[in-house]
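> Kindly generate the corresponding structure for this input.
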Amino acid sequence: MPKLVDHEERRAHIIDALLRVAASDGLHAVTMRSVATGAGVSVRLVQYYFDTKEQLLLAALGRLAVRMGERVRDRVRAAGSSTAPRGIVEAVLLEAVPTDDESRTFHLVYTEYAVLSVTDPALAGQAFLAAPNEMEGFLVAQLTAAQRAGDTDPQLDARQEAVVLLAVSAGLGLSVLLGQRTADDAAAVLRYHLGRLFPGGVKSASTTVR
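Reported below is the predicted structural model:
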């Protein structure tokens, strides 16, 4: 009896190969052939699932979005339902720090997609690139909750502080990618800033970078 093919699994396998190529050689090096080689399949099979390179790039972008969302939710769940806003904010922002192979690949490739979207109309309109806006809204809600709980200065502008936090975490993530500092050093800087924002010493979501 012929073996049944799991098409979704095969598509995911091909997409993961694209992400590996992009992470090691850059998004500009991605071709149908390089992805096929990375996946250990034929170019014809890659073309069976993706008619064009653009389709493949967009599919990979969608997969990045799903995995990023999962990792952020995992961190928030790990923080616990009773965690104060500061702990939740810390857990979410630490996801911007590349701490393992998957997160390094995510941040490296996402940065390349973001730069490419400046000149590529097909990528510019993708919802995934609006993720920072969604994260900003989430942080505003957490900071507002912290103000109501008396954990931070009620006079602070929650929106402006959220923008600063995102800029700090993004910059720290980039500095780790560039080898300027380690993930632990970046986490220490982030916690230092949060300590100033939450002077009450609210318990953090975690003590080490995972």
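
> CA only for contacts and neighbour counts going forward, please
Fine.

> what about Leu58, distance to Val35?
Separation of Leu58 from Val35 (C-alpha to C-alpha, to the nearest Å): 14 Å.

> The two: which is more packed in?
Each of Leu58 and Val35 has its neighbours counted (other C-alpha atoms under 10 Å); Val35 has more, 26 against 16.

> Contacts only, for the closest residue to that one other than its chain neighbours.
Computed as C-alpha to C-alpha, 6 or more residues apart in numbering, the closest residue to Val35 that is not its neighbour in sequence is Leu18, at 5.2 Å. Taking C-alpha atoms under 8 Å, 6 or more residues apart in numbering as the criterion, Leu18 is in contact with 30, 34-35, 38, 60.

> next up, for comparison:
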Amino acid sequence: MPQRVDHDQRRRVIAEAVWRIAADRGLDSVSMREVATEAGVSLRLVQYYFETKHNLLVLALRYLHDHTEQRARERIEAQADQSVRGVLRGVLAELLPLDPETEFALRVHTAYFSRSHSDPELAKVFLHGDTPLEDLVTHLLEQGELAPGVQPRFEANLLVSGITGLSFDVLHERQRSAEVLATLDYHLDRIFGPAR
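Below is the predicted model of the structure:
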């Protein structure tokens, strides 16, 4: 009996090869041949699943988004017994390169961000109009007891953009993760009042 092929798993293996090349050398180093070599598969298999380099880059990015969202959902579920502030801190800290996996994901996202400036088609996927993270942070803020005058959406925009920017400082060793987490706690104290 012929063995069943898990096509989604094969696509993920190829997408992960794109991520490794992007994280180490940038998206300009991604070619279908390089990806095939990195993934340990034939060039024909990469071409069969993705057809063009652009499709390969876009689908690898979508897989990365799915992976990142799954990790964030697991983090939120693991913190279900915490306060809204605690869950929010965990969600935002997940954006920082505090472990090898989040550092790797940030390096891949950086490669895509850099490429999005010169590739309008890729920018449509990478810089789409949706704001799922800001929406999530807004929703969490709306669940908590906030200091008077706090506007959840404005705070969400500031928290997400601030942590995103500070994550690059940690990645490039301009700041230590402890300093960035202290900055995050400062802003959460301002929004919620001091942690108890």
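
> Could I get the TM-score for this pair?
For this chain pair, the superposition-based TM-score is 0.89 by TM-score structural alignment, normalised by the length of structure 2; 196 aligned residues with a C-alpha RMSD of 2.0 Å.

> before we move on, which element is the residue most central in space within structure 1 in?
Centroid check for structure 1 by C-alpha atoms, centre = their mean gives Met68 as the closest residue, at 4.6 Å. Taking DSSP states H and E as the criterion, the element that holds Met68 of structure 1 is helix 53-79.

> Could you do Ala131 of structure 1 as well?
helix 131-149.

> what does that helix rub up against?
84-86, 88-89, 152-154, 158-159, 161-163, 166.

> what inclination does that helix have with respect to helix 53-79?
20 degrees (axes from the mean of the first three to the mean of the last three C-alpha atoms, to 10 degrees).

> In structure 1, what sits opposite His187 of structure 2 in the alignment?
Under the alignment (TM-score structural alignment), His187 of structure 2 pairs with His193 in structure 1.

> before we move on, which element is that match in?
helix 183-197.

> follow-up on the earlier one: next secondary structure after the helix holding Ala131 of structure 1?
Toward the C-terminus, helix 131-149 of structure 1 is succeeded by helix 158-177 as the next helix or strand (DSSP H and E).

> tell me which residues in that following helix are buried?
158-159, 161-163, 165-166, 168-170, 172-177 (16 or more other C-alpha atoms under 10 Å).

> And for stretch 32-44 of structure 1?
Buried positions in stretch 32-44 of structure 1, judged by neighbour count with 16+ other C-alpha under 10 Å: 32, 34-39, 43.

> The aligned partner of Leu141 of structure 2 in structure 1: neighbouring residues, count only.
Under the alignment by TM-score structural alignment, Leu141 of structure 2 pairs with Leu143 in structure 1. Using other C-alpha under 10 Å, Leu143 of structure 1 is surrounded by 27 other residues.

> Now do Leu143 of structure 1 against Gln160 of structure 1, distance only.
Noted for Leu143 of structure 1: a distance of 10 Å to Gln160 of structure 1, by C-alpha to C-alpha.

> Equivalent analysis for Arg63 of structure 1, please.
Noted for Arg63 of structure 1: a distance of 30 Å to Gln160 of structure 1, by C-alpha to C-alpha.

> swap in Gly62 of structure 1?
If you go by C-alpha to C-alpha, the gap between Gly62 of structure 1 and Gln160 of structure 1 works out to 29 Å.

> Next: Val72 of structure 1.
Using C-alpha to C-alpha, one gets 22 Å for the distance from Val72 of structure 1 to Gln160 of structure 1.

> mind checking how far the closest residue to Ala195 of structure 2 other than its chain neighbours is from Phe154 of structure 2?
Once flanking residues are discounted, Ala195 of structure 2 sits nearest to Asp189: 6.5 Å by C-alpha to C-alpha, 6+ apart. Look at Asp189 of structure 2 and Phe154 of structure 2: by C-alpha to C-alpha, they are 16 Å apart.
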